[in-house]
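The following comprises the amino acid sequence and a computationally predicted model.
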Amino acid sequence: MKRNVLIIGAGGVAQVVAHKAAQNNDVLGDIHIASRTVSKAEAIIASVQEKGAMKQAGALKAHALDAMDSAAVAALIRETGSQIVINVGSAFVNMTVLEACIDTGAAYIDTAIHEDPAKICETPPWYGNYEWKRRERCKAAGVTAILGAGFDPGVVNAYARLAADEYLDTVESIDIVDINAGSHGKYFATNFDPEINFREFTGTVYSWQNGGWQSNRMFEVGREWDLPVVGKQKAYMTGHDEVHSLAANYPDADVRFWMGFGDHYINVFTVLKNLGLLSEQPVTTAEGQEVIPLKVVKAVLPDPASLAPGYTGKTCIGDFVKGTKNGQPREVFIYNVADHKEAYEEVGSQGISYTAGVPPVAAAMLIATGEWDVGSMVNVEELPPQPFLGLLNRMGLPSRIQDETGDRALEF
């Protein structure tokens, strides 16, 4: 059994992680939150205390930390006695935090793929550029490292595995669809870190089709999806983390990721990109100041965490998985619907943060109990999905399935 959790990061997702960890501290033990700006971690602690989220009395502490300093991360792991690290900081710190976990033996969980600040959209498979290069070291050290354990990537990976194991004999395609039908009431904002959000959409759109990597431009391929609760929604094929691991684990299937965008978002994004304001490369102003345009845009946009109080509407995220069963064609849609207002009322964050923040806590609980403490590096689809999805059912992210027999809740 592993106990005591160190949460890296103090944004909207970290707030959800802290609340859910507090609600389950009988399993997880002490909770520590680390951020470069310690006041942000302290604000999360105040929110947890205000909501009375702690299931039982226990440690809940804030720490100042530069997560780009691997030695400092390792020192804090040792100081706090943390045996599980949930990394929900910037995608730029993944490797330094992972290195600290390999050094100390702590289990590692993240929710997104590592990114080099100076590079956008590297050669696929993306996990092969950084994470998977450390597989053997994790195995040699007996370190459990669960990659991409948010919702997408994360829960959608578990949905693909569940479909392949229980509902299909062969898998021909996996289409992951992410629709946010909510409204934050701002002229323009992103639902998570604007820098990471825009980097995701300025590069090549990679999909795995016909046994190989296919490339497209952003917003080049779109289609309408008819989904439960949110109805008919336009979504565009987008490059995304889970495509790169699912393609490795299901190489005979086409794997695509689709995200919903409104016309207003596309128009603003296109203007910013065409003006060069989404570039990660530095430019020099007339006054001689060197700035990175993308970071300037991030600085002037609303903090995603600030959107939560006024956010309304719902999200629908899930997998359409096609294949055969008993020699006949079959398709299943396994999905979750989340509500922005309900998320805010429970944990003070909007629904996008909620869907990303609950799953890594479920993964941490499965490491704590030993069910997912595998002593090696894995992506979520390489683990049994039933205990994970069963926990999520009870923690606020219930799963449903739609097939030829109708639409029903999934019970585990």
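Good, I have the coordinates.

C-alpha from now on. contacts and neighbour counts both.
OK.

Need the residues that contact stretch 202-211.
Residues from elsewhere that reach stretch 202-211 (Cα atoms under 8 Å, 6 or more residues apart in numbering): 120-121, 124, 213-218, 237-240, 243, 247, 251-257, 273, 278.

Use this one as the comparison:
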Amino acid sequence: MSTVLVIGAGGVSSVCVHKMAMNADIFSDIHLASRTKSKCDTIAASVKQRTGVDVATYEIDAEEVPAMVNLIKKVQPSLVVNLALPYQDLPIMDACLAAGVDYLDTANYEPKDEAKFEYSWQWAYHDRFKQAGIMALLGSGFDPGVTSVFTMWLKKHKLKTIRTLDILDCNGGDHGQAFATNFNPEINIREVTAPARHWENGEFVETPAMARKVEFDFEGVGPKNMYMMYHEELESLAKFNPEMERARFWMTFGDEYIKHLTVLQNVGMTSIEPIKYKGKEIIPLQFLAAVLPKPETLGETTKGNTNIGCIATGEALDGSGEKTFYIKNICSHEAAYEETGNQAVSYTTGVPAMIGSAMVVQGLWKGDGVFNVEEMDPDPFMDMLNKHGLPWTVEELDGPVNF
């Protein structure tokens, strides 16, 4: 059994901490910290009510490395689980290095002043983590995370090589709001408005944001428009599957979301460039995020399913020629809320964060240095998905998809 320190108190953190408490045989002591302690207290109260498990809470600014080091030394966890904002990845990694503790996150580093998320900054920590004899596990959410593990499971059990890969992320839920994001608004909008990039013939090809739209019929949801965009697992999947000819990421958005986002973008509300307002400097996107509904408040009203998976084509392991497989999970917003008080977008990221943490603290995934989930054995992670609320299915398709 292990002590863990979770940083961040949003919807994903709430799910992760609830699920950790439901697995007390793995996580003996759970500690939760964020900039706003009252948010931690709210999560802790829900966990206590649902599971009977006590969660210790703290106030911390994750960007203050000395304070983080002091908190880690006070708690003495075997793992720090970073579920804060991507801007805070590097200071939390610095704190883990200084304290000599393993690290895990669900999303790669992104600088505050540029909508650019990539792994280079975190991969650069590999030698320091290796020398310290500790592990950093990157991207243990759903995408990145489960989609990465799905891909490597297919490569271990079904395909000798992967020629093409399409990751399909569909949220078929309806929260009843005119416009709201299902995870941190600032991160969500920065992702969506950034130029699209996909991997093709050994390099990334850039296209305008939201320029490529395809309709796809998702099981448990129905036909939805999905848009090609960039997502960080494309970078790591391309690195660990050098034979891959093409890899793309698709995400669904409703017409109302696109309409509102287009207007907000046109009037400058999605900008991350500081402006002066009544003598104070503000960032429009941060102001917008402050007035939008909080993702953690959407659980009660959100109905429907998510459907997230991978379609991979490549040379079959059994030597029977080229084959295409579709591996996916369908998650109910209502079931997620009933279990943890959070909607399925938070659930599908928070559960894999718990599972990745279990892999590390139990020693099923181990190593000295910085690693992505693609580098680990997919099998124990896949087994835990089935047991802890995210069951998956795999099917062989008639042939490659032609989007």
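On my side now, so go ahead. Source: prediction; values computed, not measured.

Now do the strands in the stretch 201-350 of structure 1.
Remark: strands assigned in the stretch 201-350 of structure 1 by DSSP state E, counting those that start in this stretch are 205-209, 212-216, 222-227, 231-237, 254-260, 283-284, 290-291, 314-325, 328-339.

Can you convert the ones you listed into a markdown table and add a column each for distance to residue 116 of structure 1?
Listed next are those as a markdown table, based on distance: least, Cα to Cα, whole Å:
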| stretch | distance to residue 116 of structure 1 |
| --- | --- |
| strand 205-209 | 18 |
| strand 212-216 | 21 |
| strand 222-227 | 28 |
| strand 231-237 | 23 |
| strand 254-260 | 22 |
| strand 283-284 | 19 |
| strand 290-291 | 18 |
| strand 314-325 | 27 |
| strand 328-339 | 31 |
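
just so I know, which of the ones you listed lies nearest residue 184 of structure 1?
Of all the strands of the stretch 201-350 of structure 1, strand 314-325 sits nearest to residue 184 of structure 1, with 11.2 Å by Cα to Cα.

which one's the longest helix in structure 1?
helix 351-369 (DSSP state H).

how much does it deviate in direction from strand 328-339?
Angle, helix 351-369 of structure 1 to strand 328-339, by axes from the mean of the first three to the mean of the last three Cα atoms, to 10 degrees: 110 degrees.

Mind giving me the packing neighbours of helix 351-369 of structure 1?
If contacts are counted by 3 or more Cα pairs under 8 Å, 6 or more residues apart in numbering; DSSP states H and E, helix 351-369 of structure 1 sits against helix 12-23, helix 25-28, strand 84-87, strand 107-110, strand 314-325, strand 328-339, helix 340-347, helix 385-395.

Can I get these in a markdown table including mean neighbour count and distance to residue 207 of structure 1?
Converted to a markdown table, those look like this (neighbours: other Cα atoms under 10 Å; distance: least, Cα to Cα, whole Å):
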| stretch | mean neighbour count | distance to residue 207 of structure 1 |
| --- | --- | --- |
| helix 12-23 | 28 | 27 |
| helix 25-28 | 21 | 37 |
| strand 84-87 | 26 | 26 |
| strand 107-110 | 28 | 22 |
| strand 314-325 | 22 | 15 |
| strand 328-339 | 20 | 19 |
| helix 340-347 | 20 | 30 |
| helix 385-395 | 18 | 24 |
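
which stretches of the stretch 51-200 of structure 2 form strands?
Going by DSSP E, counting those that start in this stretch, the stretch 51-200 of structure 2 shows strands at 55-59, 79-82, 102-105, 135-138, 164-171, 196-200.

Tell me which of these lies nearest to residue 259 of structure 2.
Nearest to residue 259 of structure 2 among the strands of the stretch 51-200 of structure 2 is strand 164-171; the distance by Cα to Cα comes to 17.2 Å.

Just give me the residue right at the centre of structure 2.
residue 141 (3.6 Å; Cα atoms, centre = their mean).

and the gap between it and residue 216 of structure 2?
24 Å (Cα to Cα, to the nearest Å).

quick revisit: of all the strands of the stretch 201-350 of structure 1, which one is nearest residue 80 of structure 1?
Here strand 328-339 is closest among those (Cα to Cα), at 33.7 Å.

Tell me roughly how far the closest one lies from structure 2 on average.
Its aligned residues in structure 2 lie a mean 0.7 Å from strand 328-339 of structure 1 after superposition (mean Cα distance after the TM-score superposition for structure 1).

which residues of structure 2 does that strand align to?
Using TM-score structural alignment, strand 328-339 of structure 1 corresponds to residues 321-332 of structure 2.

again with stretch 88-100 of structure 1
Stretch 88-100 of structure 1 lines up with residues 83-95 of structure 2 when matched by TM-score structural alignment.

The matching stretch: end-to-end distance?
In stretch 83-95 of structure 2, first residue to last residue: 15 Å (Cα to Cα).

ok, residues contacting that stretch?
Identification of contacts with stretch 83-95 of structure 2 by Cα under 8 Å, 6+ apart yields 6-10, 12-13, 34, 62-66, 68-69, 82, 103, 105-112, 121-122, 136.

In ChimeraX, select just the buried ones from those.
Buried residues among the contacts of stretch 83-95 of structure 2 (16 or more other Cα atoms under 10 Å), as a ChimeraX selection:
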select :6,7,8,9,10,12,13,34,62,63,65,68,69,82,103,105,106,107,108,109,110,122,136
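
what's the offset of the longest helix of structure 1 from the middle of its chain?
Offset of helix 351-369 of structure 1 from its chain centre (Cα atoms, centre = their mean, to the nearest Å): 10 Å.

just stretch 83-94 of structure 2 next, same as before
Put simply, stretch 83-94 of structure 2 sits 14 Å off its chain's centre (Cα atoms, centre = their mean).

quick one: terminal-to-terminal distance for it?
Start and end residues of stretch 83-94 of structure 2 are separated by 15 Å (Cα to Cα).

what range in structure 2 does the one helix or strand residue 47 of structure 1 maps to sit on?
Here residue 47 of structure 1 sits within helix 38-51, counting by DSSP states H and E. Residues 37-50 of structure 2 are where helix 38-51 of structure 1 aligns, taking TM-score structural alignment as the criterion.

quick one: what's aligned to residue 251 of structure 2 in structure 1?
Aligned partner of residue 251 of structure 2 by TM-score structural alignment: residue 259.

ok, residue 285 of structure 1 - how many residues close by?
Per other Cα atoms under 10 Å, the neighbour tally for residue 285 of structure 1 reads 9.

Give me the distance between the closest residue to residue 334 of structure 2 other than its chain neighbours and residue 136 of structure 2.
Spatial nearest neighbour of residue 334 of structure 2, chain neighbours left out: residue 303 (5.9 Å); criterion: Cα to Cα, 6 or more residues apart in numbering. Distance, residue 303 of structure 2 to residue 136 of structure 2, using Cα to Cα: 36 Å.
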